[in-house]
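> Sequence first, predicted coordinates after that:
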Amino acid sequence: MTQRGRAGARPGGRPGSRRTRPEPDTRNAPAQPRVDLGAARSRIRAVIEPVVAEAGYDLEDLTLSRAGRRFVVRVLIDTDGGVGLDDVAVVSREISEALDLAEESGGELLAGEYQLEVGSPGVDRPLTEPRHWRRNIGRLVAVGGLTGRVIEVTESGVTLDVDGQTHELGFAGLGPGKVQIEFKRMDEADFGDEDGEEDDDEGEGGE
């Protein structure tokens, strides 16, 4: 099976890559049979999770939905060092090859055409696992009625700096955290070398 793909940014998210099968001629095609999306998702996950792990990433999410006559397989991966476009392109290709091989050796994973989208989670992803918290050390996070900066993550919990006070929170019963978007204050913004600009003005006036 031939697939075409291109790398790009997922709308509203982090870098992503799409790979699509060629669009079939469906003008006189019969209606597609009903598909158990839950079972199909489990079959796909069993194929791609080892591929993602072998590449050195965590499979953060896998969703399967329908868009007209085509299925959309969305895969989110992440790692401590972050995920770039080149990384996504490589993993996307490896996942695509694994899905092709699985179909060739054991039958169809999906009864129809599908589009594969691979990307990494955005900042709106809830922090639910210890690795999520670890990857956000230094960020401002809201959780359990508190808003503070993550300063340490251990196997048992996280430590937040809330207005200069340290709060140690255990993972048990902590609930999902939410990364807060921070905007740089105007008095902290860097507008370049203002002294240099003044020197240039003085130089022009002296000519």
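All right, it came through fine.

> When you work out contacts or count neighbours from here on, use the C-alpha atoms and nothing else.
OK.

> buried ones in stretch 37-51?
For stretch 37-51, a neighbour-count test (16 or more other CA atoms under 10 Å) marks 40-41, 44-45, 47-51 as buried.

> Below is an additional structure, to be compared with the one above:
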Amino acid sequence: MNTSPDTTGLDALVSAAVDPLGLLLESTTAGGEPGQRVLTVVVDRSEGTAGLDLDELAEATRAVSAALDAAGDDLPGLGTEPYQLEVSTPGVSRPLTEPRHWRRNVGRLVEVQIEADAGPDGGAEPAGAAPGPALTARIQSADEAGVVLVPVRPGAKKGMPAKVGEPERHPYDRLGPATVQVELTRGGAGAATGELKTEV
């Protein structure tokens, strides 16, 4: 969980407020200028791939606002200054760095850097070795140990269908932060069955 240094004391308050809603606190950030402070709270579902709709965000905002009001007029990172509360979700720009991030994005297309394979003797790559290739792939499944990725490569010519490779399992310690790729023709939940169904 990422928090600005001066808002650590808010984490317990906000977490307790959103937990009954099935949400997790991703971050709290106090920004803005004195007299015009903005408290940004980012929340996400703890499990599943569905996003939060506007009604759910409104409910989370009410819960957080009530919890902060009950805490009194002197809040960590804000003091007694007036502030504007903004509650949002991480969105596709959040790097996937934790197992639950990967689970939340099953079915989506991502780009991720993969560490180079071990050397010929099975040992680790020497220090300073070049990183492995960047892979564009769809997340087939994810658990606490690793993720199964289905490589997706562009067609040879414009307009041709993408080429789908065989599923590959990777432990998280070999993956860099992944970025979700925006798809204009379909969302992650609408991934073609053929891109996800192969077992490994």
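Happy to help now that I have it. These numbers come from a predicted model, not from an experiment.

> So after superposing, what's the score?
Overlay of the two chains. TM-score (TM-score structural alignment, normalised by the length of the second structure): 0.67; 146 aligned residues with a CA RMSD of 1.9 Å.

> related to what we said a few turns ago, among the buried residues of stretch 37-51 of the first structure, which lie within helices?
Among the buried residues of stretch 37-51 of the first structure, the members found in helices (DSSP state H) are 40-41, 44-45, 47-51.

> With respect to Gly148 of the first structure, which of these is nearest?
Using CA to CA, Glu49 comes nearest to Gly148 of the first structure of these, at 33.7 Å.

> Counterpart of that closest one over in the second structure?
Matched to the second structure by TM-score structural alignment, Glu49 of the first structure sits across from Ser15.

> In contact with its match, which residues are there?
Taking CA atoms under 8 Å, 6 or more residues apart in numbering, we find Ser15 of the second structure in contact with 24-25.

> Repeat that for Glu117 of the first structure.
Residues in contact with Glu117 of the first structure (CA under 8 Å, 6+ apart) are 16-19, 72-75, 92.

> Now which residue in the second structure aligns to it?
Under the alignment (TM-score structural alignment), Glu117 of the first structure pairs with Glu86 in the second structure.

> Could I get the buried residue list for the host helix or strand of that match?
Counting by DSSP states H and E, the element that carries Glu86 of the second structure is strand 83-88. Buried residues in strand 83-88 of the second structure, counting neighbours by 16+ other CA under 10 Å, are found at 83, 87-88.

> for stretch 35-50 of the second structure, same thing?
37-46, 49.

> One more: stretch 45-65 of the second structure?
45-46, 49, 52, 57, 60-61, 63-65.

> And whichever helix or strand comes after the strand holding Glu86 of the second structure, what does it pack against?
Next along the chain after strand 83-88 of the second structure, taking DSSP H and E as the criterion, comes helix 99-104. Helices and strands touching helix 99-104 of the second structure, by 3 or more CA pairs under 8 Å, 6 or more residues apart in numbering; DSSP states H and E, are strand 134-142.

> Which residues outside the strand it packs on are in contact with it?
99, 102-103, 105-114, 147-153, 167, 195-197.

> Filter the residues you listed down to the buried ones, PyMOL style.
To isolate the buried ones among the contacts of strand 134-142 of the second structure in PyMOL, judged by 16+ other CA under 10 Å, type:
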select buried, resi 102+103+105+106+107+108+109+110+111+112+113+114+147+148+149+150+151+152+167+195+196
